[in-house]
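S.K.: just to be clear, the model below is a prediction. Sequence and coordinates:
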Amino acid sequence: MSGVLWRVRVFAGQFGLLAALALVAALLITAAPRLANDLSDRALHEDVARLPYSGRDITLQQRPETLDADPTLSGAVDAIPAHRDRLPAPLPGLVSDGWFTAGLEGITFPPSGPRTFLGLRTQAGMAERVRLTSGRWPANSAGVTIVEVALSTPVAEQLGAQVGTVLEVTPNQQTGPEGGLVRFAVVGVFEPEDATALPWDTIRLTFVPFPGLPGIPDAPAAAQAVTDGAGLGVAAPRLGSPVLSWRYRIDENRIDGALLPSVTTALSEVKRTPPAPGMTASAGLDATLVQFDGQLRAVSALLAVVQAGLVATLLGLIALAATLAVERRREEFALLRARGGTIAAIGGRTLAESLVVLPLATAAGWLAGSYVPGRPAATGWLVVGAGSVATLAIPVLAALSQRRLSFTARRQDLVRHRPSVRRLTAELFFLLVAVLGAYLLRRRGLSPDGSVDPYLASVPVLLAVGAAIVALRVFPWPLGQLGKLAARARGAVAFLGLARAGRGAPVTIGPLAVLVVAIATGIFSGVVMSSIGEARDRATDLEIPADAQVSGYAFPSETTDRVAAVPGVTAVAPVTIDPASSYRTEDGATSTVQVALVDAAALARVIADSGVGVSPPPALVDARPGGGTVPALVSPEVAAEAGAGGVATIRGHLYDFTVAAVADAFPGVPAASGRFIVLPRQALPDPAVIAPDLFLIAGDASAEALRAASAPEAAEGVTVTTWADRRQALDETGANEVLSFTFTTGAVGATTLALLAVGFTVLAGARIRGQVLSRLRTLGLSGSQGRGLLVYELVPLVTIAVLAGGLVGVFLPRVIAPALGLSNFTSGAAVRTALDPLLVGAVLVLVVAALAAAVVVENVVNRRMRLGEVLRVGEEGS
């Protein structure tokens, strides 16, 4: 054992290098998935937390015929935990709170003010969440003739009702019986203790009444009064069937990426089979979780590809470092063989040395990675595999190097330019495996069942190594031509450097494959990042083909002129969208469709001034009034049904149209259903009769000014979204942090490992290069010419690696695109390969950095070998 430890101490530099690489490999395998899981879980929590209650909570509703069995609704309140526990797993454990609410709808004509839809609500625990400003809280009993209610201060002001006022409420004809009448006695006026508290989400009209739509006299106001359970039970027989609602809040901090499939399945199940008979369930969270799960699967595929490339590069570096270590001990192993030592004995000797250091280094990397925040991933077997490769690298290479006993130094500057049939067969088989893997990856995807197939995840690495093999077989001819040109030129440095490179030093399959994999991984990360960015730009152009979008509902006709007059606005295009309209074909068939009116001529001006990358079809832009029918753009599905044209309905108005263009989408008009008709507003005979719902605006006007101009009386009901806001939202929602982490890991890791590969290549050839330089120094070779000789040797290796790795990295996203699912990050926009000019510049910088690093490493090695003091370096052991 002491002899093993002594040899480990003697070769501490070699084992230290291998230990560092093994530690980094184990750390990368363990830490990267954990950190990605932590980022994805936090992004999931943020996405769920920003959802409104309707898209987050589970709501169970019943509409009983009578409340005879529970006239005070106390039993319904007590059922909150029971209904929660009947939810399918794992939903009960994810619920953080629950509330019960019951409600009725009526119409009241108050002493003053407009006609109002007045709802009556009761909610468990409401009395503890309010502050009475006057009067008292309702206290009803069975059989009362006047229902006591409480109003918030804004509702009391809107209804003109203070404490003591009696409101006569008639049933809503859509929800209640005819002829009924209920009197509400206002006994208290209150203000909420915390208006942002979760229990108020479904009854916001209780303290934020709706005043009606300005400029539309037929639009009634809306408000809600509150009472206790007994009061609602008294009013129910005359106002209609009450709606009983149990709402459960899903705690976002209890959901993680591993639970997404089970939670999505449970939410779908509860909507199909509610916990009790006669109950309906709504849960909008599953749509968000499905979308996030799609992004998570896509980013997991990307991370698997990047991680496979980095781990493969690290394993290649371990092999290069082990080869270097074995080469440095070549004389030792040859002497052992000469003294009768077997190959197994040499392998066992080096294995004992490796077992002292490398398993501990691997365990240290795994332990350090386990402290990284995030859920652990099932990568333990990869850590064991990487540790085994690092531990067995030197023993296996040492045994292989001694299969033939040799007492003389090998000529390391000679290679066989005609590879054996066995090697060519192996290379062809490797290429076949890589191509087959790419085909299967396109057909099956990387993770069809949520797991990652190791073979399919390694396909990008196989393709990169295959590209290195092809490059190794192709490059000798152009390199030979360059050597002939260098032979005719003045000076010997270029000729000698290219001649050594042409004889295989240092362009061999090992260093070349490692470099190609590293460069392909980095370029792949950069290309995917720029491609996603370009697709997001196109998606934003299609959603908001303007500098800003102002959306609301039924803006008055004069709003267009007011918005156009805002300082900074250069063009305005009004748009009206009716998502649930209909059209009639020429043969009389009627079908549901989304109909939109767009001033296409104004939209063309908005697009031109905004500089976005979309355009409306000329048939709509050039349309003018007259002619009876108007040209229309329709979706492919509608085009197949409508034929040449039909009659479209929007807001009760009928318009004859002819199909002038067919497209999957129209700029500025969302169409989730895929069935839509777009009519040119400027071609209608009476466009002013249909109020616009949104405006597309060009210019640099402020959001506040646009909001104030579009709705001066109710600006809070208007939303202003700029192109930049929407583009930024695509970068910040979903699993984008994991996506950025993946790109950063791929780019930084690949660059670092590529530089290390060049350094190892220099170290591997330092011995023979030292001999050459020592001889050339006697012939007058200067130090700068010696460094130039190294550069000429490495330029072919780096150039070939950049070309092969660059081609693989650029075309790899297109080859395996179906397996990546990148459209999950781009609002469905197709991701096309886009090469950022900055990426090309970064590759050139990497080439320069690699050559500079090689020169630095060479100078350090030469100083250690005392090249200036020794005439024939490296021959003392020959």
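M.R.: Great, that's in hand. Numbering: from 1, shown residues only.
S.K.: all contacts plus neighbour counts: C-alpha atoms, from now on.
M.R.: OK.
S.K.: now the closest residue to R707 other than its chain neighbours: how far from D700?
M.R.: In space, and not counting its chain neighbours, R707 is closest to A715: 5.8 Å by Cα to Cα, 6 or more residues apart in numbering. Going from A715 to D700 by Cα to Cα, to the nearest Å gives 19 Å.
S.K.: the stretch 251-400 of the chain: strands as residue ranges?
M.R.: 279-283 (DSSP state E, counting those that start in this stretch).
S.K.: all helices of it, in order?
M.R.: 260-272, 285-328, 330-338, 343-370, 380-401 (DSSP state H, counting those that start in this stretch).
S.K.: CSV for those, including distance to T722?
M.R.: Below are the helices of the stretch 251-400 of the chain laid out as CSV (distance: least, Cα to Cα, whole Å):
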stretch, distance to T722
helix 260-272, 32
helix 285-328, 23
helix 330-338, 68
helix 343-370, 42
helix 380-401, 47
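S.K.: do you know which of the ones you listed lies nearest A854?
M.R.: helix 285-328 (15.6 Å; Cα to Cα).
S.K.: so which elements touch that closest one?
M.R.: helix 12-49, helix 260-272, helix 380-401, helix 454-457, helix 459-474, helix 509-543, helix 736-764, helix 817-820 (3 or more Cα pairs under 8 Å, 6 or more residues apart in numbering; DSSP states H and E).
S.K.: second structure for comparison follows:
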Amino acid sequence: MRAHASWVRVRLRAAPGPALALALLALVTSFLAAAFPRAVDAYEGEGLRHEMRSAPPHRGGIELSAPAAPPDGDGVLAEPLDAARLAAHHRRILAVLPAPLRADTAQSAHGVRTTEPVAATDDWLPRLEGGPTVFTLAAHADLARHARIRSGRLPTAADGAVTPTTPAVEAAVTTATARALGIRAGATVHVPKGLGGTLTVTVTGIVDPVRPDLSYWSYEPVLRTPARLFTPPPVVEPYWHGALLLPVGAAPVLPSVAPRAEAYWRVATDPDDLRAGDRDGLRKAVASLESGPLLAGLGTPDVPESYATSGLDDLLADHDRFTAAVGPVVAVAALGVGTVAGVVLVMAGGLAAAHRRAELSLLRARGASVRGLAGLLFAETAVPVLPAAALGCAAAFLLVPEGRPLPALAAAAAVALVACAALPLHAARLHRRPQPAGGREDPAPARSSRRRTVAELTLLVLAAAAVAALRRRGTGTGGTDALVAAAPVLVGLIAALLLVRLHPLPLRLAARPAARGRGAVGFLALARAGRAPALTALPLLALVVALATAAFGGSVLAGVDGARDAAALAAVGADARVDAEALPAAVTDAVRRAPGVEDVAAVHRAHDLDVGEGGAEGVTLLAVDPDSYARLARRTGLGAFAADRLRAGSGPLPALVSPGVAARLGTGQVDVGPPDGRFTVRVALVRDSTPGHAVRGDFLVVDASRLPGDRHRTPTTLLVTGASTSATALRSAARTADGGATVTLRSAERARLTDSPVQRGAEQVHILAAAAAAGYAVLAVLLSLLRAAPERTALLARLRTMGLTRRQGRGMLVRESLPPALLAAAGGALAGWAAIRLLAAGLDLGPLALGAAQGRHGPPESVPLRADAWSLLLPAAAVLVLTAGAAAVQAWAATRRSTTTDLRAGDAR
């Protein structure tokens, strides 16, 4: 050990530069390796918290309920409903929730309510066509903490004062309920009791909900806002449904009003401390509370039996499906970058072993064993690498605080192991047997060893078999598949092995015509490129996999961007859209004059158009102005057509229809439309999509000027063209529209498609992966050039003594470097294209591009992976430029030095 320590100390003092460079490489690589799994956990955890925060309360919370038995003949409840018992059971539920399920106690609620609305008998309440106003009566606890008094006072009920036979109680209503139903403080509402008699409810106060969008008020929205219910078919008519908020002390009266009254305990969940690794625990906790031992343990004499319902299990299942769909896309980038990083670490060890070949040969000549030599080199590299890897891992933990520690520690340890072992293994391979000085280093010598041939053929067969298996099985198996993630690496390995074997042939063939030329520079460059050791398997594998990863990542990002543009355009139909019940000509003119508006297409929309055979379900009528609508269709690319095709003389109206409507109508003339305004159409054009039809389904587009009556001529939608249009200007222009106008911008709709943290996180990982792959590709090029630098410098010095000018020498080195780089760039681009074609059949980018909005609009229903030309060509071109630049700098530096010194460079004697 002393000998090892002395060796390491002397070596690091003598050559600190290479040690610092290796430590820096290990630090960066360790940081990236440890940060990746933590970043995935971080965005998945943030996605889970976002889903739970943005979910409706009934989907993100838990409700336990117990039926309240109706009173017996003497008016006595079988199970008490007093406030103390309800609150005690509520506290018990919150206390037994298992981790990681945590309750938001401020928004959790309990009480007693009627499960079926009861009709009020008062004539002063508004009455719609469907019948009298109905009410849900709820004794909702903690009303004073969640409401502000607008007028009057809060209702009260003394402990034990209210029984099932009580004839009158107090209640409050929200401001929205009071406004819609005309209720004022002091008003009385009468509802019948189930066992006879009437309950008089005096409204003592009007209240404003505090934070009405959260669970306390929104778990049952009617408590906050009245709604319109509808009578069942065949005659569907509306009637009002409101809520009367009783004090919790008045709960015993509710079973006498509605036999199916129930006590409830609503648990609002708190997702702030949830992490991605908590999903399994959360799923088990919800299952136990819904129908497991936890629910059974909540039984008490006061509440002997309860039922639990929750949408959390569906929410978790949707989240798992979403992350599973995004996972393979991220895994491809991660494994590609990891492979390139590992290759670069191995190349760094190989470069160090090559530069220290004479030193290590001398140690072997003095009696050092291969094992001892490897041990010395391992200790030497471990001293700078291990602290650097630990520092990189610590930086990843610091910058990405969320995530599981074990995967990150394992990744950083793997980086440290590869970085420490690369130099010893290279040295052991080189010095296992004595080698003569000055031997050839061609990558493809005339007679390759049998071991190398067998090894290369084995790797080639295994990679080809894996690719064939992936192609046969497909990628749509769900989850992150290691074979799917390794597709670019496998294709890159095949390309690298083939290029290593085949690249000397085209270069040597190209050198033959150059030999007949007048100058020697071109021939020398091509001849050396065909024999140069710079294009070996490791640099080729690094470059090809890096280019394939960059091409894959660029194609993914381009596909995601295009899908979001298409989805936003399908949802809006133009750059902006104005919708209202009716948009008179004055509103249309005002919108045309709004700042930034270039063109406006007025459309009348009517749903469920009767088209005869096949029924009316799902067919939308679009009555348009042919000229403006045709201009819009041509500009957006949504079913472009000639305006004259919708304008015809007398006879049936020519119609532009979807394929489904075309199949229903056939080739003849068909009467369509509502009973009071039917018209005859014929199919003139068939298109898969059209502007203004955002939802999936069928459509029929006709000239509005030829429709009977004025109702179908009044626009309900304005499709606005103009990239600089503002929502404020459009709202101001449409403020006089009937029923109020809704303005939707295409840019806002597109921004809404990226609201998921999982989407944003996966895209950021892809961008960082592409940047890291580019960085490691640069290192691979530089390391391969550095390895050949001493021999090139010596050769250039010898040629200069023979009369080669500096300019010719620089040109020879640049020309020598370009052909191998060109082959590597072409191989990388082809490998990227092949990997994309391989994965395109089963890899859907829809979840990453559209998130929860996938399938909500028209096209695209799915987003297949397609090769992006710029993503394929730009990285390849960058490799050529980088190689040429690095070679030019190397040649400039070599020609600036004295030839006397350079003549001894690389001399083995």
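M.R.: Received, thanks. Values in this document were obtained by computation on a predicted structure and should not be read as measured data.
S.K.: one step back: want to throw the helices of the stretch 251-400 of the first structure into JSON lines with mean neighbour count?
M.R.: Output for the helices of the stretch 251-400 of the first structure, formatted as JSON lines (neighbours: other Cα atoms under 10 Å):
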{"stretch": "helix 260-272", "mean neighbour count": "17"}
{"stretch": "helix 285-328", "mean neighbour count": "23"}
{"stretch": "helix 330-338", "mean neighbour count": "17"}
{"stretch": "helix 343-370", "mean neighbour count": "20"}
{"stretch": "helix 380-401", "mean neighbour count": "20"}
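S.K.: D836 of the first structure: which of these is closest?
M.R.: Nearest of the helices of the stretch 251-400 of the first structure (Cα to Cα): helix 285-328, 18.8 Å.
S.K.: that older thread, now, of the helices and strands packed on helix 285-328 of the first structure, which is deepest in the fold?
M.R.: Of all these, helix 509-543 carries the top mean neighbour count, a mean of 26, counting by mean count of other Cα atoms under 10 Å.
S.K.: now the residue lying farthest from the centre of the first structure: how far from P395 of the first structure?
M.R.: In terms of distance from the mean C-alpha position of the first structure, R339 ranks first, at 62.2 Å (Cα atoms, centre = their mean). With distances taken as Cα to Cα, R339 of the first structure is found 19 Å from P395 of the first structure.
S.K.: kindly report the same for A25 of the first structure.
M.R.: Here the criterion is Cα to Cα. By it, A25 of the first structure lies 19 Å from P395 of the first structure.
S.K.: what's the counterpart of D868 of the second structure in the first structure?
M.R.: Correspondence of D868 of the second structure to the first structure, assessed by TM-score structural alignment: L835.
S.K.: grab the nearest non-local neighbour of its match.
M.R.: V527 (5.7 Å).
S.K.: the one you found reaches F811, doesn't it?
M.R.: No: assessed by Cα atoms under 8 Å, V527 of the first structure is found out of contact with F811, at 9.0 Å.
S.K.: identify the contacts common to these two.
M.R.: Common contacts of V527 of the first structure and F811 (Cα atoms under 8 Å, 6 or more residues apart in numbering): T833.
S.K.: quick one on the thing from earlier: so which of the helices of the stretch 251-400 of the first structure gets nearest G652 of the first structure?
M.R.: Among the helices of the stretch 251-400 of the first structure, helix 285-328 sits nearest to G652 of the first structure (Cα to Cα), with 32.1 Å.
S.K.: check the fit of that closest one onto the second structure and give the mean distance.
M.R.: In the superposition with the second structure, the average deviation recorded for helix 285-328 of the first structure is 2.8 Å (mean Cα distance after the TM-score superposition for the first structure).
S.K.: helix or strand right after the longest strand belonging to the first structure?
M.R.: Counting residues, the longest strand found in the first structure (DSSP state E) is strand 569-585. Remark: after strand 569-585 of the first structure, the chain's next helix or strand is strand 590-598, criterion DSSP states H and E.
S.K.: now that following strand: buried residues?
M.R.: For strand 590-598 of the first structure, burial by neighbour count (16 or more other Cα atoms under 10 Å) applies to T590, T592, V593, Q594, V595, A596, L597, V598.
S.K.: residue contacts, the third one?
M.R.: Pointing back at V593 of the first structure there. P579, A580, S581, S582, Y583, R675, F676, I677.
S.K.: 7 Å instead, please
M.R.: With contact taken as Cα atoms under 7 Å, 6 or more residues apart in numbering, V593 of the first structure is in contact with A580, S581, S582, Y583, R675, F676.
S.K.: again with the first one
M.R.: Residues touching T590 of the first structure, when contacts are defined by Cα under 7 Å, 6+ apart, comprise S582, Y583, R584.
S.K.: same thing but 6 Å
M.R.: Y583, R584 (Cα atoms under 6 Å, 6 or more residues apart in numbering).
S.K.: and it, how far is that from V659 of the first structure?
M.R.: T590 of the first structure is 16 Å from V659 of the first structure, by Cα to Cα.
S.K.: could you do the fifth one as well?
M.R.: To V659 of the first structure, V595 of the first structure is 13 Å away according to Cα to Cα.
S.K.: same question for the third one.
M.R.: When distance is defined by Cα to Cα, V593 of the first structure is 15 Å away from V659 of the first structure.
S.K.: now the last one
M.R.: Distance from V598 of the first structure to V659 of the first structure, counting by Cα to Cα: 15 Å.
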